[in-house]
Structure formats: structure tokens, C-alpha cells
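Undergrad: quick one: sequence plus predicted model below, questions after.
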Amino acid sequence: MVPAAREGGGPAPLASQSVSQPRSVLVTGGNRGIGRAIAEAFIAAGDKVAVTTRSGGAPEGALELKADITDPAAVEAAFAAAEEAHGPVEVLVANAGITKDTLVLRMSEEDWSSVIDTNLTASFRLAKRAAKGMLRQKKGRIIFISSVVGLLGSPGQVNYAASKAGLVGMARSLARELGPRSITANVVAPGYVDTDMTAVLSDEQKEGIRSQVPLGRYADPTEVAGAVLFLASPEAAYVTGAVIPVDGGLGMGH
């Protein structure tokens, strides 16, 4: 599912994977970075896509839903709007997340709780709400965007690593609970991706990261989107409870 390289370097745009019937897809944090690439890939495939965002800027062709996913009422309102526009959500991509990095002795209660609330608790809330409609339809795809940090750990990221590791346990429990109704639950675990979040790193930090990655480069967001599209595709109907790394080999063996 990784796009082929194009002349001049970098991956080519994802090829359109047309679907027989457009599906109702909800992507959280779909206005930038990985989430935007995922939303754009589903739009290119012909699906009906809604994205949640706090600051606006949804990709062209997507239904923009202003929502704070840490607020249960906002999540309910977002699902209601997506369902009214596109029908019951068939594919949920829980992508939105935050970081508040610092060493554990300096990490405040708020640093811990805000990251856990946004990255883990909100994902539970989204999956629970999506499952209601999926159970009625007897089909559905739930895809969590985790991180290589959730598998390997990282100094200064105790809160972030815990939140991203928790998504794996959540997905595997959901896979067992919802599997009898043909609902899959999987995890994509990106490594370092070329986004606004990594753009702020110094050249020295970037080179240090690249030196740890067997492929010797950052991922393009479209490469993460490719893995998500696969997990949502008919070809992945028998894949559930899986963790798909898109990390250039950084976390291999985990």
C-alpha cells in the first residue's frame, strides 16, 4: 500500500481505490498532517468523509465538524451531523492526538491527564459511539492511529507512550468483542512522519532520528494513509486486532 516513488523524490499520490458503494467515514483531527492525508485518501477513493477539527481547515470535499473530542456532547453532535449528511458511520479513524512532553519528574497532573484524555479516553468514546451504528449494520471498521513510541517507549513521553500503548489493548479487546458482528478493530503505528509536529525539530535532532531508522528517512503522511486505506478495504476483511507499523523499520520486532 506504500505509494511508488515519483521522479524528483518522495512518494506519489495515492492511487484512487474506488469503492462500489461510497461509505460514511469519520476521521478525527482530519485538518492537517496524518489525519488530513487519511481524509484526502478516502475522498479520492469515492467515500463520503467527515472530519473533526478544533481550528478548521478541513480538506476539500470533506464535511467539516468543529468538535472537541474530549467533550462527550461534542462527540455525540459530530456523529449526529455525520450520520445526517452521510448515513451511519461505517469507518472510524481515531487519529486526533496531542503531546505534552517532559521528563517524568517534571510532568504535572495536567500534562498527564490532558494527553490521556485526548489520545486514549476520547478514542474509547469515539469507538463506543461508532460501535452503536456498526452493530446495527453488522459491519464496520475501527482504526486507531497509535505510534511507534507506544511500542518502544521514549524518554520525556511517559504520558504519550502510555496513551498510544493503550490503543493497542483497546483495539484488541474490541476486535474480540465486536468481531462476531463483522466489525474489525486495528491499529496503525507510524514512526516519524514529515508533518508540522516534526518540522519544529532542529537539524541535529532530525538527523539523530533518521540515523535510527533503517530506511533512513521520515515517512510521508500518504504512506500512513495507505495503511489505513488497506485496513478499511475489502481485502482486509479478515484482519482484526492487528498492529500495522509504518515506521521505516524503527520498531521492528514489537
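TA: Sure thing, it's come through. Numbers count the residues shown, from 1 in each chain.

Undergrad: hey, let's count contacts and neighbours off CA atoms from now on
TA: OK.

Undergrad: which residue ranges of this protein form helices?
TA: Applying DSSP state H to the chain gives helices spanning 33-44, 72-86, 109-116, 122-137, 149-152, 158-178, 196-199, 203-210, 221-232.

Undergrad: could you dump these to TSV with mean neighbour count?
TA: Shown next, in TSV, are the helices of the chain (neighbours: other CA atoms under 10 Å):
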stretch	mean neighbour count
helix 33-44	24
helix 72-86	17
helix 109-116	17
helix 122-137	19
helix 149-152	20
helix 158-178	21
helix 196-199	12
helix 203-210	13
helix 221-232	23
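
Undergrad: try this one side by side with the last:
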Amino acid sequence: MGHNGFPGLQGRVIIVSGAGGGGIGTAVTRMVAEAGATVVAVSRSKENLGTHIEPLAAEGLPVIAVAADASTDDGIATVLAHARRAEGELYGLVNVAGGAAPATWMPATRVTRTDWRALFAQNLETMFFMSQAVAAELTTHRLPGSIVSISSISGMNTAPFHIAYGTAKAALVAATRTLAVELAQYDIRVNAIAPGVTETPASRAYVGEDPERDRRAIAMGRRGRPREQAGAVLFLLSELAGYITGQTLLVDGGLNLKWTHLGADHTSLFLEDDAFRAAITH
């Protein structure tokens, strides 16, 4: 993308919460910094920051690594303190912090109160209270802004055997819409993206390589890349999306478009007549 900047991001400070995992958050950090903004890159893990964020700063990108837990008030205060000291004016927030460990997959009948609360804290509370703090800072200083959060395709449709995660990600979409209405008068836009299956270190824990499966399941025939999620985030942060608020953009390669009874060629698995199948696909 180069260092010529992206509409409206030069000289602005953008916080990326959950920046250090080497997946979507890290890709967002790089792309936003390349677009001309100063990025306050937040992760609970100093080790992750060392592995994934410090090399970006070493390349000369305007990235500030901050070790803080975005799920606590103290962590949020630390992040805001760094944002105030950064060069430029606070403008944006990207809520990437969230996710779910493989052990969180289970039938709805087995989910405990502890499981449920942990996934809501990780995926919904972190997004809301970080957004609240950034919105308060922006409105106090009468600054415009843009907040983008990461939901999931699991929050847009169904999430069998992952009900707490899917419901938390759906709640994030609802919070995005309501925040958008309340903050519009202050020229602060609030949007989200809902990634489909994306090749990240986190997803590798339970999604292996299987090109044939990807062709069957996803209209575009492959999983997404972190950069492709970051591109949608950058668009929503920027002034190119200046009249868009309260929206959640599916970035899923058409995964949501394929019914479960569609095969690799997008025709129904129930069609037994190959001549008919050939006739309708050519």
C-alpha cells in the first residue's frame, strides 16, 4: 500500500486492541500504520508483542507496543494514557481482542455458567468497555472518530456447538448498532466486520489444511487471509466509509451464501441426475 496514506488517517492515532496474535490484529496494525496513522498496538502478552509488533516498529512503521489487559479498567486506562502521549490526535479503535479456545466448543446442554461468562467477557465486554473509553475520550475533546470491532460469521447465522461464542459475537453486532446511533451526533462512526474462516494462528488450533473442503464450503473456494480482513477494517476506519455507521460487513468469501446442501460446484447435493447438473452449470 505504501506510505502515501489512506483518506483521513494521516496524523491520527488508532488503538488496536488484541494486536499481538499474529493474525487479524497484527495484519490490521501493519495496514493501518502503512496507511499513515500512529497505531497503539495492545496485547496482554509481552511475548506476542515482541514476536509480532516490535518488528513492525523496527521497520520504521509508527507502531507503539503496549502490554495491557483490555478486559480490565486498569488495562484500558493504560491504553488511553499511551494514546494521549502518541503523536497525532486520537481517532480510531479496532476491537480485535476476543476469540475462543478449542476447549470452548461443546453442546449447548454442557455449557456452564463459568464457560458462558468467560466467553462474554472475552468477546463482548472487552469490545464494549474499550469502545466506551475511547468514545468518552473523543467526545470530551470534540474529536471525530471511527470504531471497528470484529464479530464473526458465528454471530451472523448459527454457531452449533459454540453457542456462547456465537451469541456473544451476535451481541457485539447489536452493541455496534446502538453505539452507532448514540455516537453519530459526535461524528463518531461505529461498525464491525464478521470474518468467515480465516487462516490465523488462533484458527489453526482446530482448522487444518483441506482445499477440497474449502471448495465445498466457501463460494470463493478458499479460506480468508488476515490481510483481507484488515482491508475491510481499514476501509471502515477511513473516510472512504464516511457515511457508513452501525453496519456489520461479512468478510467471508461467500461462506454464508452456500447452503449446507451445496457441493463444490455450488449445485445441490440432492441432484442425482448428472446430465441435469451438467446442463444447469454450463
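TA: Cool, got the structure. Computed from a predicted model, the values in this text were never measured in an experiment.

Undergrad: got a TM-score for the two of them?
TA: Overall, the chain-to-chain superposition scores 0.88 on the TM-score scale (TM-score structural alignment, normalised by the length of the first structure); 240 aligned residues with a CA RMSD of 2.0 Å.

Undergrad: quick one: closest of the helices of the first structure to residue 143 of the first structure.
TA: Nearest to residue 143 of the first structure among the helices of the first structure is helix 221-232; the distance by CA to CA comes to 7.2 Å.

Undergrad: so which bit of the second structure is that closest one matched to?
TA: Aligned by TM-score structural alignment, helix 221-232 of the first structure falls on residues 226-237 of the second structure.

Undergrad: other SSEs contacting the lengthiest strand in the first structure?
TA: If you go by DSSP state E, the first structure has its longest strand at strand 183-190. Using 3 or more CA pairs under 8 Å, 6 or more residues apart in numbering; DSSP states H and E, the elements in contact with strand 183-190 of the first structure are strand 140-145, helix 158-178, helix 221-232, strand 243-246.

Undergrad: nearest residue to the middle of the second structure?
TA: Among the residues of the second structure, residue 150 comes closest to the average C-alpha position under CA atoms, centre = their mean, at 2.7 Å.

Undergrad: let me see the contact set for it.
TA: Residues near residue 150 of the second structure by CA atoms under 8 Å, 6 or more residues apart in numbering: 94, 95, 96, 192, 193, 194, 195.

Undergrad: the first structure: which residue goes with the fourth one?
TA: Under the alignment defined by TM-score structural alignment, residue 192 of the second structure corresponds to residue 187 in the first structure.

Undergrad: run a quick neighbour tally on its match.
TA: Number of residues near residue 187 of the first structure (other CA atoms under 10 Å) recorded here: 29.

Undergrad: from what I can see it touches residue 169, true?
TA: No: the pair residue 187 of the first structure / residue 169 is not scored as a contact, 9.8 Å apart, by CA atoms under 8 Å.

Undergrad: so which bits of stretch 47-58 of the first structure are buried?
TA: 47, 48, 49, 50, 51, 52, 53, 56, 58 (16 or more other CA atoms under 10 Å).

Undergrad: those residues: which two are farthest apart?
TA: 47 and 56 (20.5 Å).

Undergrad: ok so, going back, closest one to residue 39 of the first structure among the helices and strands packed on strand 183-190 of the first structure?
TA: Comparing these under CA to CA, the one sitting nearest is helix 221-232, at 8.2 Å.

Undergrad: residues in contact with that closest one: which ones?
TA: Applying CA under 8 Å, 6+ apart, the contact partners of helix 221-232 of the first structure are 1-3, 11, 13-14, 33-34, 37-38, 41-42, 91, 141, 143, 186, 188, 190, 193-195, 236-237, 239, 244, 246.

Undergrad: try 7 Å
TA: For helix 221-232 of the first structure, the external contacting residues (CA atoms under 7 Å, 6 or more residues apart in numbering) are 1-3, 14, 33-34, 37-38, 41, 91, 141, 188, 190, 193-194, 236, 246.

Undergrad: what distance do you get for the residue mapped onto residue 177 of the second structure from the first structure to residue 144 of the first structure?
TA: Mapped onto the first structure by TM-score structural alignment, residue 177 of the second structure lines up with residue 172. Computed as CA to CA, to the nearest Å, the residue 172 of the first structure to residue 144 of the first structure distance reads 11 Å.

Undergrad: sorry, back to before: how about the helices of the first structure in a markdown table, adding distance to residue 19 of the first structure?
TA: Below are the helices of the first structure laid out as a markdown table (distance: least, CA to CA, whole Å):
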| stretch | distance to residue 19 of the first structure |
| --- | --- |
| helix 33-44 | 10 |
| helix 72-86 | 15 |
| helix 109-116 | 35 |
| helix 122-137 | 18 |
| helix 149-152 | 32 |
| helix 158-178 | 24 |
| helix 196-199 | 31 |
| helix 203-210 | 36 |
| helix 221-232 | 11 |
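
Undergrad: so which of the ones you listed gets nearest residue 24 of the first structure?
TA: Minimum separation from residue 24 of the first structure across these (CA to CA) falls at helix 72-86, 5.5 Å.

Undergrad: average gap between the closest one and the second structure?
TA: Its matched residues in the second structure lie on average 1.6 Å from helix 72-86 of the first structure after superposition (mean CA distance after the TM-score superposition for the first structure).

Undergrad: out of the helices of the first structure, nearest to residue 100 of the first structure?
TA: helix 109-116 (5.8 Å).

Undergrad: report the inter-axis angle for that closest one versus helix 122-137.
TA: Relative orientation of helix 109-116 of the first structure versus helix 122-137 (axes from the mean of the first three to the mean of the last three CA atoms, to 10 degrees): 20 degrees.

Undergrad: equivalent range in the second structure for helix 109-116 of the first structure?
TA: Residue span in the second structure matched to helix 109-116 of the first structure, by TM-score structural alignment: 113-120.

Undergrad: give the equivalent position in the second structure for residue 26 of the first structure.
TA: Matched by TM-score structural alignment, residue 26 of the first structure corresponds to residue 15 in the second structure.

Undergrad: does its match touch residue 95 like I think?
TA: No: using CA atoms under 7 Å, residue 15 of the second structure makes no contact with residue 95, being 8.4 Å away.

Undergrad: and the two? Which one has more around it.
TA: Neighbour comparison, residue 15 of the second structure and residue 95: the larger count goes to residue 15, with 30 against 26 (by other CA under 10 Å).

Undergrad: please list all residues in contact with the more buried one.
TA: Shown in contact with residue 15 of the second structure (CA under 7 Å, 6+ apart): 39, 40, 41, 92, 93, 94.
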